[in-house]
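Trainee: need a structure here:
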Amino acid sequence: MKSYRMYINGEWVESCRGTYFPVHDPSTEEIIAEVPDANAQDVDRAVAAARAAFDSGPWSQSTAQDRGRLLFRLAQKVRDETPRLAELESRNCGKPIVESEYDMADVATCFEYYGGLATKVLGHVNPVPANALSLSLREPVGVAGQIIPWNYPLLMAAWKLAPALAAGCACVLKPAEQTPLTALEMAQWFEEVGLPPGVVNIITGFGETAGAPLVQHPQVNKIAFTGSAAVGKQIVKMAADTVKRVTLELGGKSPNIFFADADFEAAIDGALFGVFINQGEVCSAGSRILVERTIYSRFLEAMTEKAGRIKLGPPLERETKMGPLVSKEQYERVNSYVEIGKKEAKLAIGGSRPASPARGYYVAPTIFYDVDNSARIAREEIFGPVAAVIPFNNETEAIRLANDTPYGLAAAVWSRDIFKVFRVVKALRAGVVWVNHMQPTYVEAPWGGYKQSGFGRELGPWGIEEYLETKQVHINLDEQPIGWY
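Mentor: Next comes the predicted model:
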């Protein structure tokens, strides 16, 4: 078992209390590491380091070219270390190794993209009368607190760190308590790639004792959070006292809509991929599967048959398509929803723990059908491999059902009729809409939701905007006094 320390001001440190908590491998239920249990005093240390680095350290004098080159060097380290990072990610969060390898490639691409974008942040000359010059300058927002989820640990850290560093911010990053290991491993390269002390600080701990003090800290200028809607609402309230800027990427209950004229085989694959990738632990999971009634029975039969062939197994085996859930707590939560589903709808497949592997937090792919859209399994985010299949009669009903949710992160539409597709796309209240696909995500394109799925956008040029302030500079070109008094 490896014992980690936190990374504050360029040094590896224990928590102020000197206490640690265990980190588990969800496929074996064994402890694989321990990390410091940070509290408000540790948050103070990390924020003070970030504040000093931003206000007066060498980072405050860095150029956009400096920051871009640093991000490219960090991307290369991720590429060089992908086999080791991917294995650690899979051991820590349970996702199949092949998926973790894709994640590491996306981490590197994210750093590279923002490395290039760093020099593309432009000001503006405003059109004002001839006796003045008005400029709009872009400046980093300051110290950013970043709270990372456990489903894509290093990738979500990159989504937040890369634009913040490109903009010139300093950061205090708190990984999820279940999955802190790859972020701590990455910190080992910060000095090597040229990151000055204090620019990125990584603290480990729990939401109540480390996350809340970070959100409330008066020297933190911005909070970026990915996680549940319930916690997101608490963050907004806590951040209000200091009027922090906040970016929230919260939960979802995404509709995956299948019309009768869709490519049938592609649609079945899209339904399975949308809800079962990463064990269903995806904020944009297409867990509400809306199927036109004329193909409903055939669709359900084909989806159920193919779901039964998904290979569950240890995450480090390359044939594995679904690993364990991230923790015992999440395993129990998902199983509680399975029991609710058995009372609310009909069960096509799954609904129990698979016989093999013998240990680990595994849940079989589970499909409920004839689900009413008012059912809890159709309205509440489960964050596990549980699908709710819902029939609809026509386009109007499909749109109504799709939008009948407090969330609005993502949606997908499957049809060969381009006119129908665009009618539905325009009507859907979601921040991301896929057509004849499910779950593709590109660093160049914006990511974020409507309604209770959050506000603000990550990725693309929208992502760096969240870490920039706009300053207007007025230069008087009139030599005469104002003459008002």
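Trainee: CA atoms for contacts and neighbours, from now on please.
Mentor: OK.
Trainee: Tell me, how many residues neighbour Pro213?
Mentor: Number of residues near Pro213 (other C-alpha atoms under 10 Å) recorded here: 18.
Trainee: For Leu250, see how far away it is.
Mentor: 20 Å (C-alpha to C-alpha, to the nearest Å).
Trainee: this one as well, want them side by side:
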Amino acid sequence: MDFTKQYIDGAWVPSASQTYIDVENPATKTVFAKVPAGNAADVDAAAKAAAKAFPAWEATPPKTRVELMQKMLSYFQSIEDDVVQAVVSELGAPVTFARANHVRYQYERIESYMDLTLRAPFVEYLPKSTVYRRPLGVIGCITPWNYPLGQIVQKVIPAILAGCTVVFKPSQHTPLTAYYLADAFDHAGFPKGVFNLVAGRGSEIGNALCDHPLINMISFTGSTEAGSGVAQRALAGLKRISMELGGKSPCVLLKQDNYESGIRSCFNSLFLNAGQTCTALSRLLIPRSDKGKIETLIKQILPEYIVGDPTKAETKIGPLSSQHQYDTVKGYIQKGIDGGARILAGGLPDAPDAGYYVRPTIFADVTNDMAIAQEEIFGPVLCVIPYDTVEEAVKIANDTPYGLNAAVWGPKTLALDVGRRILAGNVYINDGPRDVEAPFGGFKESGIGREGGLDGILEFTEPQALFDHGN
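Mentor: A predicted model of the protein is given here:
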């Protein structure tokens, strides 16, 4: 696979910049690939190709769009081993988790979008009108490094199925997985210009996408701070925006006899991608009356989460993605210590000589006003916060700027009641599974708009009502 070119207008072409960005393996700290450091000229070429392709693609029946997407998926599945290796090498994700969650779970998402496209109300007949949901046009998709395939799937797939064309910028830190997806689009025979990939640095390519007059919408996933800047720049040109941003998600353990399942669920959410998950359950709210019992269980379960070489099947936690992430997470662990939280497990990491590894760190006796309880750490750091009443638990759960994800474990009727009172876009009740047909997105500073399910397809459309007496 040649990672040194851009994919524009149905062809692999050299970047106008003629410069490159190194890709580092965070487990070994070695540079093993390079991608173009694209520029505004690359974005311009891609946007023009996408705009040229849009009228014909908009007119393509949804059934035909789905058939082409199925060809893409079939080819993509045939190169699974290469994709898994890319995720392990560029992100440091443990190979077992990479295959199951970073790759195979995305097949399910793609298949769901294809099924929903055939059922989507692109034309809806009302009593006195007909509503047409028309594709918005050219979509600029900007994705982060932490889920290098999953974040792409949530944007690029529904946008194209809705009839839009795409200019896509992967993260400069984990761009290789995106190249394999581009290769699959190429093999599937999509019309030229429907899918375009422009690799480069976040600020340069992101700014060019936001500024380009032929791009109609920006779909962004990343930090709340970065998202705010992207949104302001895009709105200067009155572009539509969709923002999936940060989180500080609570896992509420209600009073019960057995806390083990809730603790394991919290650990899986937080630790399996080394804490680098926007929906990670990073605050564990526990009944103060059972504090000792729960802390004992935490210490008993934690050793199952083995930190180490991501290429080994038994590893559950790999390295953080970069020196920057390592420094950030280490800084937050120090803030927790300085702020008076008690270390229940883990602590300050060793020097990252052999990779950016950080042991799972669990703080007890955390109060919700501490920096580690309010700010998104994006590492394997858990804050355990005791509460006295259910009312207090709900108040603590909602007392952050974010509202992306949450979980409640306990007697089902009470858990459902508590879940409905938490201000989060997604709330898991006990062992309720993720539903790919459900909308995904957040309240408050966790974002604008929704991905996933039918909402995630219609996000890329504009309703047009024709008042024609209806039917």
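Trainee: Looks to me like Gly252 of the first structure is in a helix.
Mentor: No - membership of Gly252 of the first structure in a helix is not supported by DSSP: H, G, I helix; E, B strand; the rest coil, which gives coil.
Trainee: what residues are up against it?
Mentor: Taking C-alpha atoms under 8 Å, 6 or more residues apart in numbering, we find Gly252 of the first structure in contact with 283-285, 381, 407-410, 453.
Trainee: Can you lay out these as CSV showing secondary structure?
Mentor: Converted to CSV, these look like this (three-state DSSP):
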residue, secondary structure
Cys283, coil
Ser284, coil
Ala285, coil
Glu381, coil
Tyr407, strand
Gly408, strand
Leu409, coil
Ala410, strand
Ser453, coil
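Trainee: Could you dump the residues you listed into JSON lines and include neighbour count and distance to Arg45 of the first structure?
Mentor: Output for those, formatted as JSON lines (neighbours: other C-alpha atoms under 10 Å; distance: C-alpha to C-alpha, whole Å):
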{"residue": "Cys283", "neighbour count": "23", "distance to Arg45 of the first structure": "32"}
{"residue": "Ser284", "neighbour count": "27", "distance to Arg45 of the first structure": "35"}
{"residue": "Ala285", "neighbour count": "34", "distance to Arg45 of the first structure": "37"}
{"residue": "Glu381", "neighbour count": "24", "distance to Arg45 of the first structure": "35"}
{"residue": "Tyr407", "neighbour count": "25", "distance to Arg45 of the first structure": "37"}
{"residue": "Gly408", "neighbour count": "29", "distance to Arg45 of the first structure": "37"}
{"residue": "Leu409", "neighbour count": "29", "distance to Arg45 of the first structure": "35"}
{"residue": "Ala410", "neighbour count": "29", "distance to Arg45 of the first structure": "38"}
{"residue": "Ser453", "neighbour count": "27", "distance to Arg45 of the first structure": "32"}
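Trainee: for the stretch 351-485 of the first structure, what spans make up the strands?
Mentor: 366-369, 386-392, 407-408, 410-414, 432-435, 450-451, 454-455, 468-476 (DSSP state E, counting those that start in this stretch).
Trainee: Same check on the stretch 201-350 of the second structure?
Mentor: 217-221, 240-244, 249-253, 281-287, 342-345.
Trainee: Buried residues, the longest helix seen in the first structure. List them.
Mentor: Taking DSSP state H as the criterion, the first structure has its longest helix at helix 97-117. Across helix 97-117 of the first structure, burial judged by 16 or more other C-alpha atoms under 10 Å covers 97-101, 103-117.
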